[in-house]
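Visitor: sequence and predicted structure are below.
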Amino acid sequence: MALSVPKLPPRPVGDTPPVITRIVRLARAHFFTHGYSQCTMDELAAELGMSKKTLYVHFPSKEAIMRAVIEDLGREIRTSADELFASRQLNFAEKLRGFAEGMVERLTKTNPRLLRDLQRFAPDLYRQVAEMREKNIPYVFGRFIEEGQLAGMVRPEVDTAFAVQFFLQAMNGLCQPATMERLGLAPRDIAPRAIGLFFGGLLTPAGRKEHEKLFPR
């Protein structure tokens, strides 16, 4: 059963001009599909229907666009989590499932080459991806653990700070290109498997029943 996951259509964030949002969202789709090294400013300009000169007015380089893509993705993940936490129609397990489904949806078209490209050819950008995880995982999963404890679904003795760091380190390892290649996993496979395994060990008996309904083995 698929949940109704909040959709985030391309839209300006804060005072971001619509043209910047459009460039970033199209570039994200392009990078995720083809990888980083295979994309050029000429190709991006052509897809956007603008000259390369105009594209350079907004972004001085492909690296600058990719930085904006990573920032936009991190912001989108946090906003999606906020929308789920604010929902009064979903219980804890449904919110957790909704977040996992949202991550799968974002990563379904991600070429496994992307992270390896960044690791090899743009190490500063690769570090930025790691920094995004280090910012988002405590923000999102710390709240999931605390909300789950309040709902009686996560064991009350769980130390949130320790659990979050444990999950962060696990994700840092799993998201290494060499690890994904060795395990035969694509980026879209990581989040739901990791979330299911991680929270499966934190839940109370009542939480486990709800969890198993939405995260079947």
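Guide: Noted; the coordinates are in hand. Numbers count the residues shown, from 1 in each chain.
Visitor: hey, let's count contacts and neighbours off CA atoms from now on
Guide: Will do.
Visitor: which stretches of this structure form helices?
Guide: For the chain, applying DSSP state H gives helices covering 18-34, 41-48, 52-58, 62-86, 92-107, 113-121, 123-150, 160-174, 177-183, 187-200, 205-214.
Visitor: export these as a markdown table, with columns for mean neighbour count.
Guide: Converted to a markdown table, these look like this (neighbours: other Cα atoms under 10 Å):
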| stretch | mean neighbour count |
| --- | --- |
| helix 18-34 | 19 |
| helix 41-48 | 16 |
| helix 52-58 | 14 |
| helix 62-86 | 17 |
| helix 92-107 | 20 |
| helix 113-121 | 18 |
| helix 123-150 | 18 |
| helix 160-174 | 16 |
| helix 177-183 | 13 |
| helix 187-200 | 18 |
| helix 205-214 | 16 |
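Visitor: please report how far the residue lying closest to Y139 once chain neighbours are set aside lies from P17.
Guide: Nearest residue to Y139, sequence neighbours excluded (Cα to Cα, 6 or more residues apart in numbering): R78, at 7.7 Å. R78 sits at a distance of 21 Å from P17 (criterion: Cα to Cα, to the nearest Å).
Visitor: and what of R188?
Guide: With Cα to Cα as the criterion, R188 and P17 are 30 Å apart.
Visitor: same question for I23.
Guide: Between I23 and P17 the distance is 10 Å, computed by Cα to Cα.
Visitor: repeat that for T110.
Guide: On the measure of Cα to Cα, T110 and P17 end up 26 Å apart.
Visitor: and if you look at E47?
Guide: Counting by Cα to Cα, the gap from E47 to P17 is 19 Å.
Visitor: next one: H211
Guide: H211 is 41 Å from P17, by Cα to Cα.
Visitor: next: I65.
Guide: I65 is 15 Å from P17, by Cα to Cα.
Visitor: what's the answer for P216, then?
Guide: P216 is 43 Å from P17, by Cα to Cα.
Visitor: please say which of these two ends up with more neighbours.
Guide: In terms of neighbours (other Cα atoms under 10 Å), P17 is the more surrounded of P216 and P17; the figures are 11 against 7.
Visitor: picking up where we left off before, now do the contacts for the residue nearest to Y139.
Guide: Applying Cα atoms under 8 Å, 6 or more residues apart in numbering, we find R78 in contact with 136, 139-140.
Visitor: what is the burial count for the closest residue to F32 other than its chain neighbours?
Guide: Distances taken as Cα to Cα, 6+ apart put T110 closest to F32, at 4.4 Å, once the chain neighbours are dropped. By other Cα under 10 Å, 22 other residues sit near T110.
Visitor: quick check, nearest of the contacts of R78 to T179?
Guide: N136 (21.2 Å; Cα to Cα).
Visitor: next up, a second structure to put side by side with the first:
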Amino acid sequence: METFYTFFVSIVKLISTFVAMEILGKENELLMACTALFMKYGVKSLTMNDIASHLGVSKKTIYLYVSDKKDLVNKAVRLHIKNEECLITSLCCVDKENAIDELLDINQKMSEKLQSIQPAVMYDLQKFYPEAWKIIEDHKTCFVSTIVKENIEKGIKEGLYRENVNPVIISNLYVVMVNKIFDTDLFPHMGFDYRTLHLEMTRYHIRGIASRKGIEYLKEKLAQTNQEF
């Protein structure tokens, strides 16, 4: 009897797990679709009716997963950041030749992502959705700074970055530069795009910390793809 009861409980738990996974999968699918809309049209301009219409679902369906638009934006940003962190972590885990290769790979992926972001998105989040903006800020100050710090430490060991570079200071300065990319007073929407700004920032960063050996490697690396740095 006890064996049957244990088996029954195990089956119930298994079914519950599958149901939870299915619900989570549908929620994530909805959030990613909403993120794509925000990237294209901005956040503030889209009403819940607009979102439902674009996605071809009812508002009732959306409200199965979120309580209101604020909750939707927060969850969408949180999932987007989580996916970005998984992507960057996977790039860092690949057995690259060196720290510069690693940083260039990350830069390439991030530039592709930034190309699809409308400037209004960041403005809307910063001004109207402080909780969502804090998620992004925490991501930069914790995750991004750690990735950059570890990359600098790796590059110093490889002799590609200068020995006197302070990884903690430079990684924090890097985050400051990332923040400035989204400063519309400094870089008005009509004059600059995020991809160009990010590329220039990366050039500035690598040239500032690279040793002579690192600079030479960088020139050779980019010459293979007819790029200048």
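Guide: In hand now; what should we look at? None of the values given here were measured: they were computed from a predicted structure.
Visitor: quick one on the thing from earlier: shared with the second structure, which of the contacts of R78 of the first structure?
Guide: Retained in the second structure (both residues aligned by TM-score structural alignment, their matches' Cα atoms under 8 Å) from these: N136.
Visitor: could you save the contacts of R78 of the first structure as CSV and add columns showing distance to G74 of the first structure?
Guide: Formatted as CSV, these follow (distance: Cα to Cα, whole Å):
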residue, distance to G74 of the first structure
N136, 7
Y139, 11
V140, 11
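Visitor: re the thing from before, what's the spacing between the residue nearest to Y139 of the first structure and E71 of the first structure?
Guide: For R78 of the first structure, the distance to E71 of the first structure (Cα to Cα) stands at 11 Å.
Visitor: please apply the same query to Q128 of the first structure.
Guide: For Q128 of the first structure, the distance to E71 of the first structure equals 9 Å [Cα to Cα].
Visitor: quick one: map L64 of the second structure onto the first structure.
Guide: Counting by TM-score structural alignment, L64 of the second structure lines up with V57 in the first structure.
Visitor: spit out the contact partners of the aligned partner of T110 of the first structure in the second structure.
Guide: Mapped onto the second structure by TM-score structural alignment, T110 of the first structure lines up with I117. By Cα under 8 Å, 6+ apart, I117 of the second structure lies in contact with 39-40, 194.
Visitor: of these, which is the nearest to F18 of the second structure?
Guide: Proximity of these to F18 of the second structure (Cα to Cα) peaks at M39, which lies at 31.4 Å.
Visitor: quick one, what contacts the equivalent of the closest one over in the first structure?
Guide: Using TM-score structural alignment, the equivalent of M39 of the second structure in the first structure is F32. F32 of the first structure sits next to 109-111, 114 when contact means Cα under 8 Å, 6+ apart.
Visitor: name the nearest of those residues relative to E101 of the first structure.
Guide: Of these, the one sitting nearest to E101 of the first structure (Cα to Cα) turns out to be K109, at 13.7 Å.
Visitor: grab the nearest non-local neighbour of the closest one.
Guide: K109 of the first structure's closest residue in space is T33 (Cα to Cα, 6+ apart), at 5.9 Å.
Visitor: and P167 of the second structure, by the same measure?
Guide: In this structure, P167 of the second structure finds its nearest non-sequential neighbour in K149, 5.1 Å apart by Cα to Cα, 6+ apart.
Visitor: what's the one you found aligned with over in the first structure?
Guide: Using TM-score structural alignment, K149 of the second structure lines up with G142 in the first structure.
Visitor: enumerate every residue touching that match.
Guide: 160-161, 164.
Visitor: tell me which of these is nearest to V104 of the first structure?
Guide: V164 (20.4 Å).
Visitor: tell me the residue in the second structure aligned with the closest one.
Guide: Per TM-score structural alignment, V164 of the first structure is aligned with S171.
Visitor: quick check: that match vs I88 of the second structure, distance?
Guide: S171 of the second structure is 16 Å from I88 of the second structure, by Cα to Cα.
Visitor: likewise L14 of the second structure?
Guide: 32 Å.
Visitor: repeat for D50 of the second structure
Guide: When distance is defined by Cα to Cα, D50 of the second structure is 32 Å away from I88 of the second structure.
Visitor: any idea what E228 of the second structure aligns with in the first structure?
Guide: Checking TM-score structural alignment: E228 of the second structure goes with P216.
Visitor: apart from its neighbours in sequence, what residue is nearest the equivalent of A99 of the second structure over in the first structure?
Guide: Taking TM-score structural alignment, the alignment pairs A99 of the second structure with F92 from the first structure. The shortest distance from F92 of the first structure to any non-neighbouring residue, by Cα to Cα, 6+ apart, is to G148 (6.3 Å).
Visitor: for K52 of the first structure, give me its contacts.
Guide: Here K52 of the first structure is in contact with 41-42, 45-46 (Cα under 8 Å, 6+ apart).
Visitor: ugh, typo on my part, it should be R127 of the first structure
Guide: With Cα under 8 Å, 6+ apart as the criterion, no residue contacts R127 of the first structure.
Visitor: switch to 10 Å and redo it
Guide: 118-119, 133 (Cα atoms under 10 Å, 6 or more residues apart in numbering).
Visitor: cool, and F162 of the first structure?
Guide: Neighbours of F162 of the first structure in contact, by Cα under 10 Å, 6+ apart: 142, 168.
Visitor: run through the residues that contact the spatially closest residue to A68 of the first structure that is not a sequence neighbour.
Guide: Distances taken as Cα to Cα, 6+ apart put V24 closest to A68 of the first structure, at 6.5 Å, once the chain neighbours are dropped. For V24 of the first structure, the contact set (Cα under 10 Å, 6+ apart) comprises 10, 18, 30, 59, 65-73.
Visitor: how does it look with 7 Å?
Guide: V24 of the first structure is in contact with 65, 68-69, counting by Cα atoms under 7 Å, 6 or more residues apart in numbering.
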